[in-house]
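S.K.: Starting from these lines, generate the structure:
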Amino acid sequence: MLGAASLLATPALVRAEAAWPSRSIRLVSGFPAGGGIDVLARTLGRLLQGPLGQPVVVENITGVGGSLGALAVKRAPADGYNYFLATTATHAIGPVLNPAIGYDPVKDFDLVATLCTFGFVLLAPPTGVTSLAGLVEEARRDPASVTYGTSGVGTPHQIAFELLRQQGGFQATHVPYRGMSHAILDLTAGRLTAMFCDIPSAIALSRGSPVNFLAVTTNERHPALPDTPTLRELGISCFDVTWQALVAPAGTPAPIRRRLGDELLAAIGTEEGKRRIEELGLSASPRVAAENDTFLADLYGEWANWVRQSRISAA
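M.R.: All right, here's what the predicted structure looks like:
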């Protein structure tokens, strides 16, 4: 009887997959509207709507470093209509810092496609230090005077600075903010000594406010910042870039995930798609997930190592 039920269910499943999508698709962003991740989600939604013939509705479920959005998608039906814009924060750093986060970033999600990356740049105010060596010298001379801002505890910004601080052999005071915008305001006003900022935002910032670029996390010098050395050049070991990827609840039918991944890559590859991604300052690295893809597991493993080295905690 169980075998017969399985045979009867199979044609229905095939018909459902063939008809996909027959209604709007939900794409959850774990970060607030107007931020970089939200803008990327809405850009992807606009690019996909034409090829799929259905609207892609972006929903912002924010809080706890994006993990509330991830939890919502984990609990959603695995029917091909629920997706999450995963980030290094939600699928690597958060679960490492908080084992009770409520989801397994590998087992509870299926990868649809990798999307984009961006690195970070170490900034100082226009009246501040002009090199990493200068920052280290100032910190060693007067440790209490050196402060660095981030968008919160456990962010890539904090991890990068703690790796730098430990390897550089100096002390600094961490000043966490609710978001990068307030930290940037204090940096440009000279109320912070330094901070790491994502490269796209830093480049946009420099067009209106002068800042000093000290070093980038990327393995190679950034094309837009050719005179800014890499941390690697300066003898500091740090992560290269952070990632964004599209994931679905575990068990989402593979044919649907493959079709969505194919449509996504095709959309990003169009002239409009390339232009929109470039306007966001991101480096496109799209790839449709392979069978038994290890990307999410590899990402988690790599960042677990960086978190351990940084010695930060969620407290």
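S.K.: contacts, neighbours, all on C-alpha from now
M.R.: OK.
S.K.: all helices in the stretch 151-300 of the chain, in order from the N-terminus.
M.R.: Ranges of helices in the stretch 151-300 of the chain, per DSSP state H, counting those that start in this stretch, are 156-168, 180-188, 199-208, 254-269, 271-279, 295-310.
S.K.: Let me know the angle separating the third one from helix 180-188.
M.R.: Helix 199-208 runs at 50 degrees relative to helix 180-188, counting by axes from the mean of the first three to the mean of the last three Cα atoms, to 10 degrees.
S.K.: In terms of secondary structure, what does helix 199-208 contact?
M.R.: Applying 3 or more Cα pairs under 8 Å, 6 or more residues apart in numbering; DSSP states H and E, one finds that helix 199-208 makes contact with strand 120-124.
S.K.: Show me which positions of the helix or strand following the strand it packs on end up buried.
M.R.: Downstream of strand 120-124, the first helix or strand assigned by DSSP states H and E is helix 132-141. Residues of helix 132-141 classed as buried: 132, 135-136, 138-140 (neighbour count, 16 or more other Cα atoms under 10 Å).
S.K.: One more: stretch 235-250?
M.R.: 236-250.
S.K.: Now do the end-to-end distance for that stretch.
M.R.: Start and end residues of stretch 235-250 are separated by 41 Å (Cα to Cα, to the nearest Å).
S.K.: cool, stretch 26-36 as well?
M.R.: End-to-end distance for stretch 26-36: 19 Å, by Cα to Cα.
S.K.: dump the residue contacts of residue 176.
M.R.: Residues near residue 176 by Cα atoms under 8 Å, 6 or more residues apart in numbering: 149-153.
S.K.: this one as well, want them side by side:
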Amino acid sequence: MRIKSSFGAFCAAALVMVGAAAQADTYPSKSVRIVVPYATGGGSDILARQIGAGLQQMWGQGVVVDNKAGASGNIGSAEVVRAPADGYTLLLQNSTMVTNLGVMGKLPYDPEKDLTPIMLLGVTPIALAAHPSLNVGNVKELMAASKAKPDALSYGSCGIGTPQHFVMELVKQQTGVAAAHAGYKGCAPAVTDVLGGQIPLAIVSANLVAPYAKNGRLKVVGVSTAQRYAQLPDTPTFEEQGLKPFDFSIWFALMGPKNLPPAVVMKLVADISTILAQPAVVANLSNAGVEPYRGTGEDLARLIKADTKRYTDLAKSANIKAE
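M.R.: Below is the predicted model of the structure:
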């Protein structure tokens, strides 16, 4: 009885594998939906539309970008978690997913267990910018300004619990800088207020302040990645200025429901890698502040695990709590 049962289970598993392989050979045979769990216009949306246009041309099948914003990205992500694992519903997420987990402690889904990591797509550095009136252009000068007037500094971020907020709190921990936090609803309002002098500092996506650094309307104190940002080549990284280890960025990634067929994953990785290598795509994404980065599903899984720990630890040490 046990032998017969085991043989039956083996046959069932074999049929599933054959079915998955056959499905992958014909994939995609219909329209594919890429869910972006944020509003239009952001890095995730721009990446999804760039990749979607390339895949549509490559496949001869429709690729629809579906913005499902709400609950800091949790609504759209949970919808993909519940979707069939056939490759026709995909998720374009970013590192806000793991900062949410760090702040909230738990999400409506488990990023490590409920999603298939397909590949890393790109990164955006984070920059700390100062209004020229503060007369601060690097970390050393920021520390001096804070020491001179301990209660005078404040900074705007893209929102409580965002990657930008976390990065500034780490800067404060490592430098002793005192600066009160003002969480905005998005990066653009924070940039507007630091340009207008309503706040002395803002920590935002680096591409948003690069043009103002070039025309002198803002000074950039440092960038968050291990290497300098191409649009701010003269701005030292935080790590170059003595903060170690310090390599944080907003990353963007493609995922799917758990148990996505490996052959489907391989096809997606191969085809999207081809798209991300095209010079026109690289230029378009760079103009939007996204530096293409082609990392494997294994790279993404490791990054999610590592970032979950470091953002969770930082949320505790900096007392970052959800609104």
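S.K.: on that earlier part again, nearest approach to residue 12 of structure 1 belongs to which of the helices of the stretch 151-300 of structure 1?
M.R.: Residue 12 of structure 1 lies closest, by Cα to Cα, to one member of the helices of the stretch 151-300 of structure 1: helix 254-269, at 14.3 Å.
S.K.: now the angle between helix 271-279 and that closest one, please.
M.R.: 80 degrees.
S.K.: Not counting helix 254-269 of structure 1 itself, show me its contacts.
M.R.: When contacts are defined by Cα under 8 Å, 6+ apart, helix 254-269 of structure 1 is touched by residues 17, 20, 44, 47-48, 51-52, 80, 112-113, 273-274, 277, 286-289.
S.K.: Check which residues of the longest helix anywhere in structure 2 are buried.
M.R.: When structure 2 is scanned for its longest helix (criterion: DSSP state H), the result is helix 2-26. Within helix 2-26 of structure 2, the residues that qualify as buried are 20-21, 23-24, counting by 16+ other Cα under 10 Å.
S.K.: Let's have those in TSV, adding distance to residue 131 of structure 2.
M.R.: Output for those, formatted as TSV (distance: Cα to Cα, whole Å):
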residue	distance to residue 131 of structure 2
20	56
21	57
23	56
24	53
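S.K.: tell me which of these is nearest to residue 110 of structure 2?
M.R.: residue 20 (24.2 Å).
S.K.: in structure 1, what residues pair with stretch 21-38 of structure 2?
M.R.: Matched against structure 1 by TM-score structural alignment, stretch 21-38 of structure 2 falls on residues 14-31.
S.K.: Same question for stretch 64-71 of structure 2.
M.R.: Using TM-score structural alignment, stretch 64-71 of structure 2 pairs with 57-64 in structure 1.
S.K.: Please name the residues that touch residue 204 of structure 2.
M.R.: Shown in contact with residue 204 of structure 2 (Cα under 8 Å, 6+ apart): 126-129, 157-158, 164, 187, 190-191.
S.K.: Map it onto structure 1.
M.R.: The alignment partner of residue 204 of structure 2 in structure 1, by TM-score structural alignment, is residue 197.
S.K.: Could you do residue 166 of structure 2 as well?
M.R.: In structure 1, residue 166 of structure 2 lands on residue 159 (TM-score structural alignment).
S.K.: residues touching its match, list them.
M.R.: 306-307, 310, 312.
S.K.: Kindly present the contacts of residue 204 of structure 2 as TSV, with separate columns for neighbour count.
M.R.: Output for the contacts of residue 204 of structure 2, formatted as TSV (neighbours: other Cα atoms under 10 Å):
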residue	neighbour count
126	27
127	30
128	28
129	31
157	30
158	23
164	30
187	20
190	25
191	27
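S.K.: after superposition, how close is the longest strand belonging to structure 1 to structure 2?
M.R.: Longest strand of structure 1, by residue count under DSSP state E: strand 109-118. Here the mean offset of strand 109-118 of structure 1 against structure 2 after fitting is 1.0 Å, by mean Cα distance after the TM-score superposition for structure 1.
S.K.: can you tell me what part of structure 2 that strand aligns to?
M.R.: Residue span in structure 2 matched to strand 109-118 of structure 1, by TM-score structural alignment: 115-124.
S.K.: Identify each buried residue in the matching stretch, please.
M.R.: Buried residues in stretch 115-124 of structure 2, defined by neighbour count with 16+ other Cα under 10 Å: 115-124.
S.K.: How about stretch 87-98 of structure 1?
M.R.: By neighbour count on 16+ other Cα under 10 Å, the buried set for stretch 87-98 of structure 1 is 87-97.
S.K.: what's the answer for stretch 159-166 of structure 2, then?
M.R.: 159-166.
S.K.: go on, stretch 301-313 of structure 2?
M.R.: Across stretch 301-313 of structure 2, burial judged by 16+ other Cα under 10 Å covers 301, 303-304, 307-309, 311-312.
S.K.: how big's the offset between it and structure 1?
M.R.: So stretch 301-313 of structure 2 averages 3.4 Å relative to structure 1 (mean Cα distance after the TM-score superposition for structure 1).
S.K.: Outside of that stretch itself, which residues are in contact with it?
M.R.: Stretch 301-313 of structure 2 is contacted by residues 98-99, 101-103, 105, 111-112, 117, 166 when judged by Cα under 8 Å, 6+ apart.
S.K.: try it again with 7 Å
M.R.: For stretch 301-313 of structure 2, the surrounding residues in contact (Cα atoms under 7 Å, 6 or more residues apart in numbering) are 98-99, 101-103, 117.
S.K.: Once you drop chain neighbours, what's closest to the aligned partner of residue 287 of structure 1 in structure 2?
M.R.: In structure 2, the residue paired with residue 287 of structure 1 is residue 295, using TM-score structural alignment. Using Cα to Cα, 6 or more residues apart in numbering and skipping residues adjacent in sequence, the residue nearest residue 295 of structure 2 is residue 120, 4.5 Å away.
S.K.: likewise residue 149 of structure 1?
M.R.: Closest residue in space to residue 149 of structure 1, ignoring its immediate chain neighbours: residue 175 at 4.8 Å, by Cα to Cα, 6+ apart.
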